[in-house]
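**Student:** Sequence and predicted structure, then a few things I'm wondering about:
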Amino acid sequence: MKYDFDEIIDRKATFAEKHINLEKLYGTDKVIPLWVADMDFRVAQPIIDAMKERAENGIFGYTVRPDSYYDDVCDFQKRQKNWDIDKKLMSFSSGVMPSICMIIKELTNLKDKIIIQTPVYRPFYNAVKQAGRELLESPLKESDGFFSMDYKDIEEKAKQGAKYLILCSPHNPVGRVWSYDELKKLGDICLRCGITVISDEIHSDLILWGNRHIPFASISEELRKITITCFSATKTFNLAGLQSSIVVFPDEKLKQEFEQKWADFHVECNNCMSIAGTQAAFRYGDEWLEQLIEYIEGNVTFVLEYFYRYIPSIRPVRPEGTYLVWLDCRQMGLSGHELTRFMALKAGVAMSAGTYFGRNGEGFMRMNVACPRAVLEKALAQIRSAIEK
């Protein structure tokens, strides 16, 4: 089936966050929203069909996940990444960030130190600080728009007593898809220093330009034993509203502890629609995903070429994965707050401020390009016009 990613769908009537919170966050709703990391594309038809069929049943009582739920997850991971997962080590959660928050709050100790590699997704900061753990920031190294891990700094943080590291793979916001060698080098440090890795791999199916995502836990048996992996169908297939994710643990004891914490709050179950949607996505979504990747690559190429040609004062970082473009706006000479206001109030485009991702995000913006090409064309023309004025 051929999918139409150029179709413009009005999301305002569906209470979409990227529209509803504009006035609150940007001071105006008269902007093009390119901030929240979800997509403006209709999902794969098999997902719609499966959820329609479930809805037509007409009964939405308490629902138990079937064994086939985890079978579908495992089959998809094997097809897409050649990753063999023991389904006895998999748990359900309502989302990747709820999983990370629960792991940090309930499965770590109060005095534990946790490394994050910045700039990085803001909720990582919040998860560590709100749990009362000590946050250790290891800034990524940047060279001519290319970001890499600072292994020397990570080892220094490990010597300070770090017990955990939250890995963002692929990385949000800089778009890196970490190579096998990069991950192996990081893993060697973690093994040597006794660090457990919490690997956020929610963007792991959104890989561009023939790059390859390597699940951190798949590198070796030694690394599998120190890794907790979090991923989901929701980012891949634009199903964030279904609130469903997967956690893979290194052993059954840790898995049982995690599941018991959710059971204590009676939130250990999927809703019935998320079961139908998630299983359909993992079973039948490959064709849609292949076309999506091609469209996103086209959008990224369009954005990069537009900035290079018409707005040279902003330098976009070419992502290896995700549908997010990290924009270097430092030549504009504006503070993070000034930059956000300029883009929203002068250019009429709402993007995520670089400072949202940490102090070393100052002078950057994150643009979500998972939208119809015509929307991007309009947004970029508005940015160009505002800068020229």
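**Tutor:** The structure has been received and is ready for your questions. Quick caveat: nothing in here was measured; it's all calculated off a predicted structure.
**Student:** rest of the way, CA atoms for contacts and neighbours
**Tutor:** Noted.
**Student:** residue contacts, Glu106?
**Tutor:** Glu106 is in contact with Phe258, Lys261, counting by CA atoms under 8 Å, 6 or more residues apart in numbering.
**Student:** Confirm that it sits in a helix.
**Tutor:** Yes: under DSSP: H, G, I helix; E, B strand; the rest coil, Glu106 falls within a helix.
**Student:** Next up, a structure to set beside the first:
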Amino acid sequence: MAVFDFDTVINRENTASVKWEQVKQVFGQEDVLPMWVADMDFNPPHEVAEAIKKRIEHEILGYTFIPDSTGEAIQAWLKKRHNWEIHPAWIAYCTGIVPAISTAIQAFTEPGDKVLLQSPVYHPFFRMVEKNGRVVANAQLKLVDNCFEIDWEQFETRLKEGAKLFLSCNPHNPGGRVWTKEELAKMADLCAQYNCLFLSDEIHSDLVYPPHVHTPVAALGETYRDMTITCVAPTKTFNLAGLKASAVIIPNPELRKKFKDVQAVNGTSALNTFGIVGMEAAYRYGGEWLDALLVYLKENIDTAARFIAERLPQIKVMETEGTYLMWLDCRAFGLSEDELKDRLWKKAKLGVEIGRKFGPGGEGFVRINIACPRETLMEGLSRLEKAFA
């Protein structure tokens, strides 16, 4: 078995890294340790870089189409990793999940329509709904024994009120929940009952820790398949966000045509050459690397949870079932959003996301990205302790 190095600290300066080179713009000072935006500080699978190098050796970078082999690689990956049988013809390609969500909002709703969300949730969900002139219908998640649960009464009420599209996040960002088959089926059944389409953002689906298992909602049966738009990408899984490549899987031909028609209007259906090459190489050859990564990430999660339990017992750590993002309940300190920023960003020089950014239910929480070498993680944890000393 190959040995993968996740311990070496890699200098990411002079690469136009948002995470490392925009800390002053985001946090107000240069010497902040960035543990915020969701990319990893690890080299991706070697085969991805090799595939891109091989392609660039040709030197001519003309117009590129997406070959059948790319769809076949995605098909094989989803079958092997998630036991989901898809057809490559179901795939529409997009430069990212956020553009895909915006396209879906335009394709499947009208201005003024309601779009259902479950806050606290990935903040661009709110932005895409509002920028497209639609209305956020929020069914806030319930916090039960330090775990997010679905508020079924509120969920059904928002559907009764006429929500046309549900934006689901599975695994959940920022909470790290991996929704169960039963939860997914109940949400989908309610959406079907009230004629609401189900968009499932599954960008973190490959980053799930046993005993938890990711289930694509579209894999639960034909009824669910025909009402679902599923967004996947290699970008979180393999640390390839800069390649700007994602796949939107729409089995229903009528829905797929509507989605592609909006892409045609907006001119957004093409991927760049390296996005195509990198996506295919990652899905074809990245499995062994991912298996090793998941072990390392779980060790980081456990290390952070132990550290916080021992040194900062006032902070409750939500169990991270999936993703490499940890959701920390800091409400026991009784600090406002500005006070949290002051403690973390200014005093401790730790760049983390403040929970209010993720909508109602995020107040008093902090999201921290642990996808980094252990040395970086320990430095971040010592700064977290300093913030609340």
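**Tutor:** Good, I have the coordinates. Every value quoted in this text rests on a predicted model; they were computed, and no experiment measured them.
**Student:** ok, Cys94 of structure 2 - contacts?
**Tutor:** By CA under 8 Å, 6+ apart, the residues touching Cys94 of structure 2 are Ala100, Ala245, Ser246, Ala247, Val248, Thr268, Ser269, Ala270, Leu271.
**Student:** Under the alignment, what does the third one map to in structure 1?
**Tutor:** The one in question is Ser246 of structure 2. Using TM-score structural alignment as the criterion, Ser246 of structure 2 maps onto Ser245 of structure 1.
**Student:** who touches that match in this structure?
**Tutor:** Contacts of Ser245 of structure 1 (CA under 8 Å, 6+ apart): Phe92, Ser93, Ser94, Gly95, Val96, Cys230, Phe231, Ser232, Ala233, Thr234.
**Student:** again, but for Pro234 of structure 2
**Tutor:** With CA under 8 Å, 6+ apart, Pro234 of structure 2 has these contacts: Ile203, Leu240, Ala245, Ser246, Met279, Ala282, Tyr283.
**Student:** Tell me which entries of the contacts of Ser245 of structure 1 lie within strands.
**Tutor:** With strands taken from DSSP state E, the overlap with the contacts of Ser245 of structure 1 comprises Phe92, Ser93, Cys230, Phe231.
**Student:** Nearest spatial neighbour of the third one, chain-adjacent residues omitted?
**Tutor:** It stands for Cys230 of structure 1. Nearest residue to Cys230 of structure 1 in three dimensions, chain neighbours excluded: Val247, at 4.6 Å (CA to CA, 6 or more residues apart in numbering).
**Student:** Tell me if I am right that the one you found is in a strand.
**Tutor:** Yes: the assignment for Val247 of structure 1 by three-state DSSP puts it in a strand.
**Student:** show me the contacts for it.
**Tutor:** Val247 of structure 1 neighbours (CA under 8 Å, 6+ apart): Met90, Ser91, Phe92, Ser93, Val96, Ser99, Ile228, Thr229, Cys230, Phe231.
**Student:** Which one of the ones in strands among the contacts of Ser245 of structure 1 sits in the busiest neighbourhood?
**Tutor:** Among these, Ser93 has the most neighbours (other CA atoms under 10 Å), with 26 neighbours.
**Student:** Glu161 of structure 2 and Gln154 of structure 2: what is the separation?
**Tutor:** Using CA to CA, to the nearest Å, Glu161 of structure 2 is found at 10 Å from Gln154 of structure 2.
**Student:** of those two, who's got more company?
**Tutor:** Taking other CA under 10 Å, Glu161 of structure 2 and Gln154 do not tie; Gln154 has more neighbours (15 against 11).
**Student:** for Glu110 of structure 2, what are its contacts?
**Tutor:** Shown in contact with Glu110 of structure 2 (CA under 8 Å, 6+ apart): Arg134.
**Student:** Name the SS class of it, please.
**Tutor:** Three-state call for Glu110 of structure 2 (three-state DSSP): coil.
**Student:** mind listing the helices for the stretch 151-300 of structure 1?
**Tutor:** Using DSSP state H, counting those that start in this stretch, the helices found in the stretch 151-300 of structure 1 span residues 151-159, 180-193, 221-224, 233-236, 252-264, 272-284, 286-310.
**Student:** Done for today, thanks.
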